[in-house]
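Q: A predicted structure for the sequence below; I have some questions about it.
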Amino acid sequence: MPAAYDRYLVPVVFRPFAEDLTTRAAALRPRRILELAAGTGVLTSGLLAAAPSAEVTATDLNEAMVTLGSAQAPGAAWRQADAQRLPFPDGSFDLVVCQFGVMFFPDRIGAYAEVRRVLTPGGRFLFNTWAPLETHGFEVALQAGLDRAFPADPPPFFRAFPHGYADPTVVAADLTAAGFTVEEVREVTVHGRAESVADLATGYLTGTPVRAAVEERGGGPQARAVVTEEMTARLGPGPVTAPMSAYVFSAVA
């Protein structure tokens, strides 16, 4: 799954937002950076290049992601870690960053409290979350394909998780409950570009947790063909571009 995610989704969906977060992070002139949910290292690589004097520690809960990420961004110190139980002393970092990871934390307020613990006083937590599903052109088309492939029980993953924490007032309230001062909330829209809709569908169906949901429903090549056909009808065969929106949060410990 990490390899498919990295090959098909990172360049199209995640790199544009990683570039945005990298610019914001570098402007803070951090000395010690902790990255949560680092995945295969697209943001990590940007941080290493944009803040060459900073020490970067990259973590992910998934050991397979850590293995691939550490090979692609070897300048960071990589380790497997749970954001809700961070294995670092108090005040270890002056910046914590996370790209599209907080939506998956089972206890978000608890995780935010852990982030605050490992930050120095006045340190910043910089992260993004997806806006509602309807603002993501690729995933609207994908969900339509899943609805068509499984009309009785379409996988709810994208609505429930990536786009299930899409109210910025809720996110801000959770940060405040964990002891943060919310400094800025900004909506960012970029355009992703995919060379092939078929590759994009492959990335989503084999490089994300929806893969298990499709397999549980008995989906196989036929389901992939239906999803690809629906995405192509909506987006074109490729190359295609589509808007994608997210919220960027900056909070002070």
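A: Arrived safely, thanks for sending.
Q: every contact and neighbour count from this point should use C-alpha atoms.
A: Fine.
Q: which of the helices or strands spans residue 242?
A: Taking DSSP states H and E as the criterion, residue 242 maps to strand 240-252.
Q: how about residue 88?
A: Judged by DSSP H and E, residue 88 forms part of no helix or strand.
Q: which residues touch the spatially closest residue to residue 29 that is not a sequence neighbour?
A: Setting aside the residues directly before and after it, residue 29 is nearest to residue 51 in space (CA to CA, 6 or more residues apart in numbering), at 7.2 Å. Contact analysis of residue 51 by CA atoms under 8 Å, 6 or more residues apart in numbering lists 26, 29, 30.
Q: please apply the same query to residue 4.
A: 202, 203, 206, 207 are the contacts of residue 4 under CA under 8 Å, 6+ apart.
Q: circling back: okay, and which of the contacts of residue 51 map to strands?
A: Using DSSP state E, no member of the contacts of residue 51 sits in strands.
Q: need those residues in CSV (columns: distance to residue 11).
A: Listed next are those as CSV, based on distance: CA to CA, whole Å:
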residue, distance to residue 11
26, 21
29, 26
30, 26
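Q: which one of the residues you listed is nearest to residue 228?
A: Ranked by distance to residue 228 (CA to CA), the contacts of residue 51 are led by residue 26 at 38.4 Å.
Q: let's bring in a second model and compare:
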Amino acid sequence: MHPCESDLAFAGSIPQFYEQYMVPLIFAPYAADMARRVALRQPERVLEIAAGTGVVTRQLAHLLAPSVSIIASDLNPSMLEHAAAVGTCRPVEWRQADAMQLPFPDASFDVVACQFGAMFFPDKAKAFAEVRRVLRPGGTFLFNVWDSIEHNEFADTVTQALAACFPDNPPRFMARTPHGYHDPAAIAQDLARGGFDRTVELVTVAERSRASSPRVVAVAYCQGTPLRGEIEAHGPSSLSQATDVAAAALASRFGAGAVDGLIQAHVVTVER
């Protein structure tokens, strides 16, 4: 994955906000699902790409035997540094790596896993070809992507609120990138272009996103994702303004106390 708007934005305080807010809010349930699917394959060598702050890595380290090699990689050093600082229950190898040019030999891994990273690959077919190259024959590529923003209620509510707050140049990061790669036909086509010629299995998995208050959700999205950069471009007070507006919109839709919203993703499995 070459540097792009989202890569560059995952810096500064965002890894800390991301781990503190976004991981429990939306990523943890899918990390458990991803690790369970990997473990069912009984691999000996696993590569995780776009590992972020390590939520899947920690689950893999917990579920897989100590003899199983786990390499967790990400393009962004700030995210990896935070992941390594949080740590895992047993040793894993942390590796900065570009998904567009993986620094591993051919046929090195039994499973390649990627949680919510494929949306950020600037050339998805090329990234998928690299995954296929490093998989052994019969190995498995497991990844997930968010469904459309309409099926992810907190992200949709925040996006609509910010569009009303900044109508001349609405911050659309969530709709454009995290929720912008959800078409099963496009995913299958990109995998085929990357050389995967076996049947693609795609299942849609719905989960619930929960937080103690609307404010927690607003801080998570506005301050713990690259959406923050688009908001801050509107001026020095824009971040606090946007967070307040998002919190009010979430409270209006979900209530002022503990909140609960639908999240939904596609889980993709394909063998080499």
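A: Structure received. Every value quoted in this text rests on a predicted model; they were computed, and no experiment measured them.
Q: list the TM-score for the superposed pair.
A: Scored against TM-score structural alignment, normalised by the length of structure 1, the superposed chains reach a TM-score of 0.97; 253 aligned residues with a CA RMSD of 1.1 Å.
Q: re the thing from before, which of the contacts of residue 4 of structure 1 does structure 2 keep?
A: Compared against structure 2 with both residues aligned by TM-score structural alignment, their matches' CA atoms under 8 Å, these retain 203, 206, 207.
Q: the last one and residue 40 touch, don't they?
A: No: contact criterion CA atoms under 8 Å: residue 207 of structure 1 and residue 40 do not qualify, at 11.7 Å.
Q: show me which of these two is the more surrounded one.
A: Using other CA atoms under 10 Å as the criterion, residue 207 of structure 1 and residue 40 rank with residue 40 on top: 25 against 20.
Q: is that one located within a helix, as I assumed?
A: No: under DSSP: H, G, I helix; E, B strand; the rest coil, residue 40 of structure 1 sits outside any helix and is assigned coil.
Q: residue 145 of structure 1 touches residue 227, doesn't it?
A: Yes: using CA under 8 Å, residue 145 of structure 1 makes contact with residue 227 at a distance of 4.0 Å.
Q: alignment lookup: residue 259 of structure 2 to structure 1.
A: Correspondence of residue 259 of structure 2 to structure 1, assessed by TM-score structural alignment: residue 240.
Q: its match against residue 193, yeah?
A: Yes: between residue 240 of structure 1 and residue 193 a contact is recorded at 5.7 Å, counting by CA under 8 Å.
Q: what are the boundaries of the strands in the stretch 51-200 of structure 2?
A: Taking DSSP state E, counting those that start in this stretch, the strands of the stretch 51-200 of structure 2 run over residues 69-74, 93-96, 109-115, 135-146.
Q: let's have those strands in a markdown table, adding mean neighbour count and distance to residue 156 of structure 2.
A: Conversion of the strands of the stretch 51-200 of structure 2 to a markdown table gives the following (neighbours: other CA atoms under 10 Å; distance: least, CA to CA, whole Å):
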| stretch | mean neighbour count | distance to residue 156 of structure 2 |
| --- | --- | --- |
| strand 69-74 | 24 | 27 |
| strand 93-96 | 17 | 32 |
| strand 109-115 | 25 | 20 |
| strand 135-146 | 21 | 12 |
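Q: adding distance to residue 48 of structure 2, write those strands out as CSV.
A: Listed next are the strands of the stretch 51-200 of structure 2 as CSV, based on distance: least, CA to CA, whole Å:
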stretch, distance to residue 48 of structure 2
strand 69-74, 5
strand 93-96, 10
strand 109-115, 5
strand 135-146, 10
